[in-house]
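S.K.: Provided below for reference: sequence and predicted model.
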Amino acid sequence: MSIATGDSLESRLLARMSKRTVDDRIKRVESPGGKPLSFAQRRLWFLDQLEPGSAEYVIPFGYAVEGALDLAALESAFSGLVARHEVLRTRFVTGEDGEPVQVVDGAWRVPVEVVDLRDVADEAERETRARAAVDAGVGGTFDLSSGRLLRVTVVRLADDRQLLAMAIHHIVADGWSVSVLTDELREFYTAALSGRAVELAELPIRYGDFALWQHEWLTPEREERQLGYWRESLAGIEPLELPTDRPRPLHRSGAGDAVTFRVGAEVAKGLQDIASAQGASLFMAGLAAFQVLLSRWSRQDDIAVGTPIAGRNRAEVENLVGFFVNTLVMRSDLTANPSFTDLLGQVRETALGAFGHQDLPFERIVEELAPERDLSRNALFQVMFALQNVPESAWTLPGLSIETIEVATHASKFDLTLFLTEQSDGSLDAEIVYSTELFDRATVDRLAGHYTRLLDAVVADPARPVGEFDVLTGAEREQVLRTFNDTTVPYEDDTTVTALFERQAARTPDATAVTFEGTRLTYAELNARANQLAHHLTDLGITAGDLVTVCLDRGTDMIVALLGVTKAGAAYVPLDPDYPAARLEFMLSDTRAPLVVTQSHLADRLPGTAAHVLIDADWDTIAAHADTDPVPQSGPQDLAYII
């Protein structure tokens, strides 16, 4: 998607930048051996080498066409476009030096694949098959070395009703190109119907000329000046860590979906007024609000968001089909909890600086600042924001009524992308395209709701610190403040911990109950050992209410001892074997415990005032007892332990 900036602050800035000297103009250059790929094309070519035939970078668009569509004229029109724009008949191949080059073939006749469903009587079946045909037409892959990166499908539903689907690879086109293609397709189609010559001005250059010029223009000196700005502005950038519904996959498939919503005209005007008062644009205000929301969701203060720009700031390329879009990174610092107006001022300066250094291809910034690539993430940013100032105009063909239709699924190259489009009534149409590998639709619905409520709050009080804006609904606030904090649950207050443990051992005897340094006891094993110790303690005279001290190293023996003492009806008194001898003697004397459960290597640390049960050395004797649950000797009201 490109940004149609209209008469915005950004467009005035770009217009000033586009006043180049004569020597800086792009010229036609013949290159029999092929021309280099533009920097943007090189990135897509490289990604295609990693995953050949990926459909992630295919641009689909489709239309419902009412009226008698002339298929011969349509095929002639598309073929005319291919003959006019070299990029549509360009192959991308590897040269002798291992570098990719563009090789332009001769014009080729574009075949229009026709799927005729007029004889399908059942309307529901016809619509289902039509949708499948459209999705197949736009969802297929392309071979970049074929030179045929445009595909057209017509689905005939009736004599005067059809669907027109087109797919084109991103390496030869962008959002702006789609407008060029549809405008010129109208002229080619009209000329074919009437048998007249096409009335289009000759193109001053070809896309290959732009790619060659781009490489020559970006001298080491210019590149270093541009890189210096981006090094400074993006130094120390960290990935945005939004809370996802699923772990991030090692490799992204691009699977996505979209949530649409609307920002009312009153709120949109209020946002525009706030921006104008700060010398900013609606784009900047919408971006600032989005960064506030991302900060709130991620709990991060350093927020970097990507934004696409058309990349057509030279008159020679305005009417060319090709891949010109560049990407800028907008970074904001919310550490000091600024007011929205202060943040907007920061975003304004960042945006103007970025626009002023837009000539450096994003791919070069990535190479310089992100040498270690993570295939699960995009380089430098994970979230994108775009504003289209002018709604897309309706496309027409002679004698036909045409309406845009949704085609295929939403590919998501990023975690999230927020698109805003200004409408003629002053409102904003909004769409969040999201990765379905990371987010559920309900999560993105909630994000969209938070964005609209944030905009409402910003318009009401732009001087308020951004951290104080309330984005929650009443139901969400109730959930956070009360539901999540209501930890009261029914609990059996007429039973004991040992009884609950015995129930669990009966339910899951083979489940792991405790592990320590490679030793593992199941619930059945732990319960049996604790039962044997309890029976042994009872034989030694321990009864309900007695105190038994436990002086053991950390490990499974300690858990057996604590359970065994409580199963015998006694209360345990834990002793730390690392305490000084005097401290241990005082605790034994103070509790008057008749028995100590300990280990043979710790016995000599304890005074001889109490009998010792050595849980390791005496285990053969202990294990001779029954491993069945003992008769309960204590209840919920009795003492469990003393510390």
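M.R.: Thanks, I have the structure now.

S.K.: For the rest of this, base every contact and every neighbour count on C-alpha atoms.
M.R.: Noted.

S.K.: Run through the residues that contact residue 287.
M.R.: Under the criterion of CA atoms under 8 Å, 6 or more residues apart in numbering, the contact list for residue 287 reads 347, 385.

S.K.: That one in helix, strand or coil?
M.R.: Put simply, residue 287 is helix when judged by DSSP: H, G, I helix; E, B strand; the rest coil.

S.K.: Next: residue 391.
M.R.: What three-state DSSP gives for residue 391 is coil.

S.K.: And for it, the neighbour number?
M.R.: Residue 391 has 13 neighbours, counted by other CA atoms under 10 Å.

S.K.: so who does it touch?
M.R.: If a contact means CA under 8 Å, 6+ apart, then residue 391 has 421-424 as its contacts.

S.K.: any idea how far residue 234 is from residue 354?
M.R.: Applying CA to CA, to the nearest Å, the value for residue 354 to residue 234 is 11 Å.

S.K.: So for the two, which sits in the more crowded spot?
M.R.: The residue with more neighbours, out of residue 354 and residue 234, is residue 354; 20 against 16, by other CA under 10 Å.

S.K.: show me what contacts the closest residue to the more buried one other than its chain neighbours?
M.R.: Spatially, and ignoring its direct neighbours in sequence, residue 354 is nearest to residue 328 (6.4 Å; CA to CA, 6 or more residues apart in numbering). Residue 328 makes contact with 306-309, 354-355, 358, 362, according to CA under 8 Å, 6+ apart.

S.K.: next one: residue 275
M.R.: The neighbourhood of residue 275, defined by CA under 8 Å, 6+ apart, consists of 281-282, 284-285, 344.

S.K.: That one in helix, strand or coil?
M.R.: In terms of secondary structure, residue 275 is helix; the call rests on three-state DSSP.

S.K.: what number of residues lie near residue 424?
M.R.: Residue 424: 10 surrounding residues under other CA under 10 Å.

S.K.: Please identify the helix or strand for the residue nearest to residue 354.
M.R.: Take DSSP states H and E as the rule and residue 328 turns out to sit in strand 326-333.

S.K.: Could you look up the next helix or strand downstream of that strand?
M.R.: Sequence order places helix 340-356 as the next helix or strand after strand 326-333, per DSSP H and E.

S.K.: can you give me the helices for the stretch 501-643 of the chain?
M.R.: 523-539, 556-567, 581-591, 619-623 (DSSP state H, counting those that start in this stretch).

S.K.: The ones you listed into a markdown table, with extra columns for mean neighbour count and distance to residue 403?
M.R.: Listed next are the helices of the stretch 501-643 of the chain as a markdown table, based on neighbours: other CA atoms under 10 Å; distance: least, CA to CA, whole Å:
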| stretch | mean neighbour count | distance to residue 403 |
| --- | --- | --- |
| helix 523-539 | 23 | 67 |
| helix 556-567 | 23 | 72 |
| helix 581-591 | 15 | 87 |
| helix 619-623 | 15 | 83 |
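
S.K.: another one to put next to it:
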Amino acid sequence: MSARPLVIPATAQQAARWHALRSARDRSVYHITWRLGCAGRVDFDALAAAWQAVTDRHDSLRARFVAHDGELDMVIHPAVDVTARLIEPDVPDVGQAAQEFLRLAVELHTQEFHLDAGPLARLALVRIGAREELILTVHHITVDGWGTTVLLNDLSTAYASLVRGEKPVFISDAITFHGYAEKLRSEEERGRWRRSLDHWRTALDGAVLTTVAHDREPRRPTAVGDPGRTVRYRFTAQADSGRAALARELGATPFSVMLAAWQIVLARGGERELTVGVITVNRSTRSEQALVGFVSNSCLVRATVDDQASVREVATAARDATWNLLAHQGVPFPVVHAALPEETRSRLTNIKLTLNYLGPIGRDLTLGDIGLTMLQGPNRAARADMAVAYWDGDDGTLAEIEYNTEVYEEETVVRMMRDMDDVLVMAAADVDRPVGGVRVLTRSAPAAR
């Protein structure tokens, strides 16, 4: 007799994603797609077998979601057969290859996942002439960005074994998502979240979300799933050096310095009272760091930035806010949001600006011994007005900004990133300079309810 599926309650984060999808204009808004350029020819048979091995290894890749009586369950199957796709379009004109790669990436990215059927991850190899790209797409309800990195590392390990004619062997046992979900339920039931909930009620009292002033007024309030695009920005070497120097001087993380630079840009753009979103990895243990699943969390950070304040003071406050955020990041944002007073909750329903540090995900990517390069994402829907994700690449810091095309032009997004770049360079040169003397082109505004 075959083993029966394991049925567990979805986490608060997963349930929130599911509810958001029901009203999203574009359901691909919570698809995560990695486009990976390949530096060598991929053995497709080995790739397909590696994909099956990784699916067998991680329970979140064998999951689907079923709703009943207003509740959402995660159904984890003991085994799921998966297939990778090999796509070899006929492109006679080599000059059209780049356009065809992007077209196919968009097509694969936007293809709908059926949450109640699964699987909720897919892999394709696109081959045009001598060029190849891997297109890996997962649904955010089951895997987050960090988890996608773990998944890719395991895929590389399995592929390397298979091309040698060996059975895939992983260096450690997989960490199960259902075990992590059980830990969350236990923490909530035992009252482990009370202190953090008290912190967030106090920290967010009276908060109003901040956004970048729109280039044009939308016909209705911006929302999850509005039309969107991504744009890439490479920080200058001077900005990277400035961020590192300021972090050393203040005993701060490079992330908190980046947050401070963003706050200075937004404050000089018009709004002194700021509330922006930060996406945290939310993996405090080694086992959680090895987990393929949806673990990341959204937190809100407030700041008051006066013209008289020095760069040092703003960066120090951002450093302290980051430590507070990390101390209380373990409570899922939907739980925090539900615990807020109604008046506060109504103002903080849809986070408009988010900042997300992805670490060194762009470095040393491989499939076996084939080098991989992260290419610009094919997103066509926006989760927020602007969502800034940045990471440490081989040649410096890269950012990819997903933005709402109904209210912004690309040049507005690039202008904000250039302002951040300039602030990082200036801050390192004169950390005691008052922020009132900083000139930016970005304009900020309170978010409409």
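M.R.: Here it is on my side, so go on. All of these numbers come straight from a predicted model, not from anything done at the bench.

S.K.: TM value for the aligned chains?
M.R.: Taking TM-score structural alignment, normalised by the length of structure 2 as the basis, the two superposed chains have a TM-score of 0.88; 439 aligned residues with a CA RMSD of 2.9 Å.

S.K.: Might you report the residue contacts of the residue nearest the centre of structure 1?
M.R.: Ranked by distance to the mean C-alpha position of structure 1 (CA atoms, centre = their mean), the top residue is residue 415 at 1.8 Å. Under the criterion of CA under 8 Å, 6+ apart, the contact partners of residue 415 of structure 1 comprise 382-383, 434-435, 438.

S.K.: Now check structure 2 for the residue matching it.
M.R.: In the superposition onto structure 2, residue 415 of structure 1 corresponds to residue 385 when matched by TM-score structural alignment.

S.K.: same thing with residue 364 of structure 1?
M.R.: The alignment partner of residue 364 of structure 1 in structure 2, by TM-score structural alignment, is residue 335.

S.K.: Let's verify its match: helix, strand, or coil?
M.R.: helix.

S.K.: Now it: closest residue in space, sequence neighbours ignored.
M.R.: In space, residue 335 of structure 2 comes closest to residue 12 once its chain neighbours are excluded; the distance is 6.9 Å by CA to CA, 6+ apart.

S.K.: what's the spacing between the one you found and residue 186 of structure 2?
M.R.: Applying CA to CA, the value for residue 12 of structure 2 to residue 186 of structure 2 is 13 Å.

S.K.: who has more neighbours, the two?
M.R.: Counting neighbours by other CA under 10 Å for residue 12 of structure 2 and for residue 186 shows that residue 12 has the greater number, 18 against 12.

S.K.: hang on, the earlier thing: the residue nearest to residue 354 of structure 1 and residue 79 of structure 1: what is the separation?
M.R.: Here the criterion is CA to CA. By it, residue 328 of structure 1 lies 35 Å from residue 79 of structure 1.

S.K.: same deal with residue 386 of structure 1?
M.R.: Here the distance between residue 386 of structure 1 and residue 79 of structure 1 works out to 33 Å (CA to CA).

S.K.: Looking at these two, which is more packed in?
M.R.: Set residue 386 of structure 1 next to residue 79 and count neighbours by other CA under 10 Å: residue 386 wins out with 23 against 20.

S.K.: Can you classify the counterpart of that one in structure 2 as helix, strand or coil?
M.R.: In structure 2, the residue paired with residue 386 of structure 1 is residue 356, using TM-score structural alignment. At residue 356 of structure 2, secondary structure determined by three-state DSSP is strand.

S.K.: Nearest residue to residue 356 of structure 2 in space, please, no chain neighbours.
M.R.: Of all residues not flanking residue 356 of structure 2 in the chain, residue 389 sits nearest, at 4.5 Å (CA to CA, 6+ apart).

S.K.: my guess is that neighbour contacts residue 401, does it?
M.R.: Yes: with contact defined as CA atoms under 8 Å, residue 389 of structure 2 and residue 401 form a contacting pair (6.2 Å).

S.K.: Looking at the two, which one has more neighbours?
M.R.: More neighbours sit around residue 401 than around the other of residue 389 of structure 2 and residue 401, counting by other CA under 10 Å; the figures are 23 against 19.

S.K.: Can you give me the end-to-end span of stretch 113-129 of structure 2?
M.R.: 29 Å.

S.K.: ok, now stretch 156-172 of structure 2?
M.R.: Using CA to CA, the end-to-end distance of stretch 156-172 of structure 2 comes out at 15 Å.

S.K.: Show residues contacting it.
M.R.: Where contact means CA under 8 Å, 6+ apart, the residues beyond stretch 156-172 of structure 2 that reach it are 43, 46-47, 49-50, 53-54, 154, 366-369.

S.K.: ok, now with 10 Å
M.R.: By CA atoms under 10 Å, 6 or more residues apart in numbering, the residues outside stretch 156-172 of structure 2 that reach it are 42-54, 57, 150-155, 290, 365-370.

S.K.: Filter those down to the ones in helices?
M.R.: Mapping the contacts of stretch 156-172 of structure 2 onto helices (DSSP state H) picks out 44-54, 57, 150-155.

S.K.: Narrow those to just the buried residues.
M.R.: Neighbour-count burial (16 or more other CA atoms under 10 Å) is assigned, among those, to 44, 46-54, 57, 150-155.

S.K.: can you pull the contacts of residue 91 of structure 1?
M.R.: In this structure, residue 91 of structure 1 makes contact with 34, 100-105, 143-149, judged by CA under 10 Å, 6+ apart.

S.K.: which residues in the stretch 401-550 of structure 1 form strands?
M.R.: The residue ranges that make up the strands of the stretch 401-550 of structure 1, judged by DSSP state E, counting those that start in this stretch, are 401-405, 410-411, 416-422, 428-435, 512-516, 519-522, 547-551.

S.K.: mean per-residue distance, the fourth one to structure 2?
M.R.: Between strand 428-435 of structure 1 and the aligned residues of structure 2, the post-superposition mean distance stands at 2.9 Å (mean CA distance after the TM-score superposition for structure 1).
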